[in-house]
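**Student:** Return a 3D structure for these sequence lines:
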Amino acid sequence: MNRVLGVSAVVCLLAAGCTSEHAALTVDQAVTLADQQVHLKVAGAPAGKPVDVAAEAVDRDGKKWHSQVTVTADDHGTVDLDTAKPASGSYHDVDGMGLFWSMNPPEGDPDEQSYVPPVENGRPVEHLEISVSRDGKQLASTTLTRQWMSSGVTVRPLTMAKDKLTGMYVAPKTDGAKHPAVLFFGGSEGGLPALSIPSLLASHGYPVLAVAYFHAEGVPTELRNVPIEYFATAARWLGQQPGVDPARVVVMSASFGTEAALLLADHFPALVHGAVLFAPGASATPSFPHPGASAWTYQGRPVGPGPIPVDGVDGPVLAVAGSADAAWDSQQAAELIMLELDDAHDKFPHEAVILPGAGHGVGGAPYLPRGTTINHPIVGPYKFGGTRPSNESAMRQGWAKTLALLASLQR
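**Tutor:** This next block holds a predicted model:
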């Protein structure tokens, strides 16, 4: 259900100075959704000689990020980034999208910073300049545009006063059909989730309701005694929207929020048809950031501490975790959730995707530079663990599995 945007781009520039060296740089899609792979090729480079291929992009704060690899042209003067192994540079293995996620900031530790795209007309957009050079002389360049929101996607705010919810409804362009939909919320950072994931999912044709459940206007200031019924209200609202198949609403969350996602799927199977869980927990934990109470309540009573039951879940479940999660043992939790679903003789597909070397930040779309330490809005610098290459691999596999799960629900 991809909405492919853009046209092929070919740019060829003569290098400056007294040299006849030149090259052509081609890309199959000059404008794409941010989660779509592009294919970059260089032709006409010096045969058998090394060339440098680089990418630059400016982030939301005006900082210019940069990546670069040195690769060797074949006997025909061709470089295919999908198959070329870098001799050196910002990434080290064969990876056609390596230039995108391996960009580094102009200063500071890349592991402690994450690229945030600038916003144009209220929508996040990334412009990357790709260039080819040899011995410091540019041979060719082109600019790619990556979008998080395709044409026709709309965003509607929801308030407690009017809707009994704090959130944003991100809807694809209407086509007269009913589609699977996603109830999305974040983890211990609280607040409204970033709209990058909802925008991309809506661009693929899936309506998304992103909600805040604490640390935002109209909801508790802390993750303390949050009613699971609040999420049920959100799922019910989503199922009533035009273009939504109410029998195919999937809940999606990460980290602390996966506890609420599991509880919702277990207690309200008539409203929620399965779950996507990034870096999940399998047990109800205490309140955050100040322990001493339960994080969640159900029917007015505290939930936990203890394992979250899954025998009521009515739908597919995908859990994505990294073996090097520095926040909590999400690998063990993901595996435990699958074992409990097996024990409950769950009839729907359920899968744990465990990525060696990946950390806590495994949720979302790939191809974007992300640090392994984040600036948590409540507790400050917070180590997620893993490595940038391993976390990128987790993003790719988890996102592909997520889109496949949603596609399987389309009727």
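**Student:** alpha carbons only for contacts and neighbour counts from here, please
**Tutor:** Will do.
**Student:** Spit out the contact partners of Pro198.
**Tutor:** Each residue near Pro198 by Cα atoms under 8 Å, 6 or more residues apart in numbering is listed here: 170, 184, 208-210.
**Student:** want to put them side by side, so please do this one too:
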Amino acid sequence: MFLDVPPVSGLSDPFPIRVSDVSPGAVVRIGLRATDAAGVVWSSLTEFTADGGGRVDTCTSLPGSAEWGPANSLGPLWTLRPEHGTPGSGFSLEPSGAVALDIRVRSTGAALGAGASRTIGRRAREVDAPPAPGLPAARFFVPDDGGPHPGVVLLGGAEGGVPAAAAAELADRGWSTVAWDWFPRESGGVDVGELRAALRAFVGHRSVAGDRVALVGRGRGAELALLLAVAEPDLVGPVVAHSPTDVRTNDPHADPSATTYLGDAVPAVDLPAPELGSAFARLRSRLRPALAQKSLELAGYYADARRKAGEDAVAAARIPVENVRGPLLVTAGTADAVWDSETMAGALAQRAAEAGIDAYAIVYPGAGHGVGWPFTPAGLPVPDTTAAYGSAVALGGDRTASGAAAARSRDAVLEFLGEFHGGETA
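**Tutor:** All right, here's what the predicted structure looks like:
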């Protein structure tokens, strides 16, 4: 038996596993095992049937269980599960994005087959981030050559933290990329004016080429990307918004008056929170899922907020996407459990196109919330939940459908940024 795998590749690059010299029609078991940055061991075991030439190629072969389709070399990676971890948790990455992946292959009825250990590596390097007083943290990655490259700002969602591995992924593709930890702790809010100042500082950095940057955000980060693009059309060019909202949203905290954005944001008001009556009613809405050990599903909350607010309040909170410079790429999954990003992404793209802005919308069947590259590496399993607003929040979607969406998102984002903002296209 002969095993052929790439010695080093990017987290989102195709990962072909090719097995040859086995009996035609034999069942070949491909096992994967990796330990993430949190020390959690992940593994998967997938069975394929060798073709008439005694070969299996994950680029063209489907497993017997057929959890995904059509064939995709990343499929076995999407099915990785924690051996002794929290169900629904994500694969934890170091900022470098490196993953040691152990591959074992054997055919049924035969002795132990070939084995190999491979590292999926990153080639970007980290430098000091431009000053950003209004942010808890920021990480800045640039391509290896050290020269100025088009700049990109990454904005994660309500989970908070710095999406550093995603920034390294983009830097590896030719963009000087800063990742901001921007989402406010508790319900204290974030000063949009300070974020705009941080944006100007980034544009002026010696490692950033040109006078405009691209923004890439997901979830609440997509909302912020659109708000910043409206506020700074002379600084912001291309915008990628994964699982966006078309209105400025409220925070689903216990206090219905909580807001995320402080200062000079347009629109100036949130979509009003739905009235839950007493403080106990608000607390109960959180306690019930927690006591039942269920994740918080926010789609109903945001749909209820929109319905109860009425047309005038929705219109007042609507993000004026027609004022961005563009171009604009919006993506959404049909099984988003946080909010109806499919409908809102379509509305954003339509209003932008009607204003003469280059706008593109991509919908991923069966995918959940926030499935967008580079936040979701195409070659890792997609989590079912995330920690946000003090709770475990359900993201929705089928894991293999979300994995396939991540692979498609990689190609779409690279092509979009490559065409409108330099860098690589593949």
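**Student:** about what we covered before: taking the contacts of Pro198 of the first structure together, which two end up most distant?
**Tutor:** Val170 and Phe184 (10.5 Å; Cα to Cα).
**Student:** the more surrounded of these two?
**Tutor:** Each of Val170 of the first structure and Phe184 has its neighbours counted (other Cα atoms under 10 Å); Phe184 has more, 29 against 25.
**Student:** Identify the residue of the second structure aligned to the more buried one.
**Tutor:** By TM-score structural alignment, Phe184 of the first structure lines up with Leu154 in the second structure.
**Student:** Give me the distance between that match and Tyr364 of the second structure.
**Tutor:** Relative to Tyr364 of the second structure, Leu154 of the second structure is positioned 21 Å away (Cα to Cα, to the nearest Å).
**Student:** Surely Gly312 of the first structure forms part of a strand?
**Tutor:** No. Assessed with DSSP: H, G, I helix; E, B strand; the rest coil, Gly312 of the first structure is coil; it does not lie in a strand.
**Student:** any idea what it aligns with in the second structure?
**Tutor:** In the second structure, Gly312 of the first structure lands on Asn323 (TM-score structural alignment).
**Student:** pretty sure that match is touching Leu228, no?
**Tutor:** No. Asn323 of the second structure is beyond contact range of Leu228, at 10.8 Å (criterion: Cα atoms under 8 Å).
**Student:** can you give me the helices for the stretch 51-200 of the first structure?
**Tutor:** 98-101, 160-163, 196-203 (DSSP state H, counting those that start in this stretch).
**Student:** out of the ones you listed, nearest to Arg388 of the first structure?
**Tutor:** Nearest of those (Cα to Cα): helix 98-101, 8.3 Å.
**Student:** neighbouring contacts of that closest one?
**Tutor:** Contacts for helix 98-101 of the first structure (Cα under 8 Å, 6+ apart): 54-55, 67-69, 90-91, 366-370, 392.
**Student:** Same list (those) but as TSV, adding neighbour count and distance to Gln138 of the first structure.
**Tutor:** Shown next, in TSV, are the contacts of helix 98-101 of the first structure (neighbours: other Cα atoms under 10 Å; distance: Cα to Cα, whole Å):
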residue	neighbour count	distance to Gln138 of the first structure
Ala54	22	10
Ala55	24	13
Ser67	21	15
Gln68	24	13
Val69	21	14
Ser90	18	19
Tyr91	22	21
Pro366	25	29
Tyr367	20	25
Leu368	22	25
Pro369	23	25
Arg370	25	28
Glu392	26	29
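**Student:** So which of those residues sit within strands?
**Tutor:** Of the contacts of helix 98-101 of the first structure, the ones assigned to strands by DSSP state E are 54-55, 67-69.
**Student:** Farthest-apart pair in those, please.
**Tutor:** Every pair of those checked by Cα to Cα; the farthest is Ala55 and Val69, at 9.3 Å.
**Student:** List the buried residues in stretch 31-38 of the second structure.
**Tutor:** 31-36 (16 or more other Cα atoms under 10 Å).
**Student:** Likewise for stretch 356-363 of the second structure?
**Tutor:** Buried-residue list, stretch 356-363 of the second structure, by 16+ other Cα under 10 Å: 357, 359-363.
**Student:** likewise stretch 247-256 of the first structure?
**Tutor:** Residues 247-256 are the ones in stretch 247-256 of the first structure that count as buried (16+ other Cα under 10 Å).
**Student:** sorry, back to before: compare the helices of the stretch 51-200 of the first structure and give me the one nearest Leu403 of the first structure.
**Tutor:** So among the helices of the stretch 51-200 of the first structure, helix 196-203 is nearest, using Cα to Cα, at 8.2 Å.
**Student:** what's the closest of the buried residues of stretch 31-38 of the second structure to Thr119 of the second structure?
**Tutor:** Set against Thr119 of the second structure, the nearest of these by Cα to Cα is Ala34 (9.9 Å).
**Student:** Identify the residue of the first structure aligned to that closest one.
**Tutor:** Match for Ala34 of the second structure (TM-score structural alignment): Ala57.
**Student:** so who does the match of Gly312 of the first structure touch?
**Tutor:** 230, 233.
**Student:** what helices or strands is the helix or strand harbouring Ile374 of the first structure leaning on?
**Tutor:** Assigned by DSSP states H and E, Ile374 of the first structure belongs to strand 373-376. In this structure, strand 373-376 of the first structure packs against strand 380-383, with contacts taken as 3 or more Cα pairs under 8 Å, 6 or more residues apart in numbering; DSSP states H and E.
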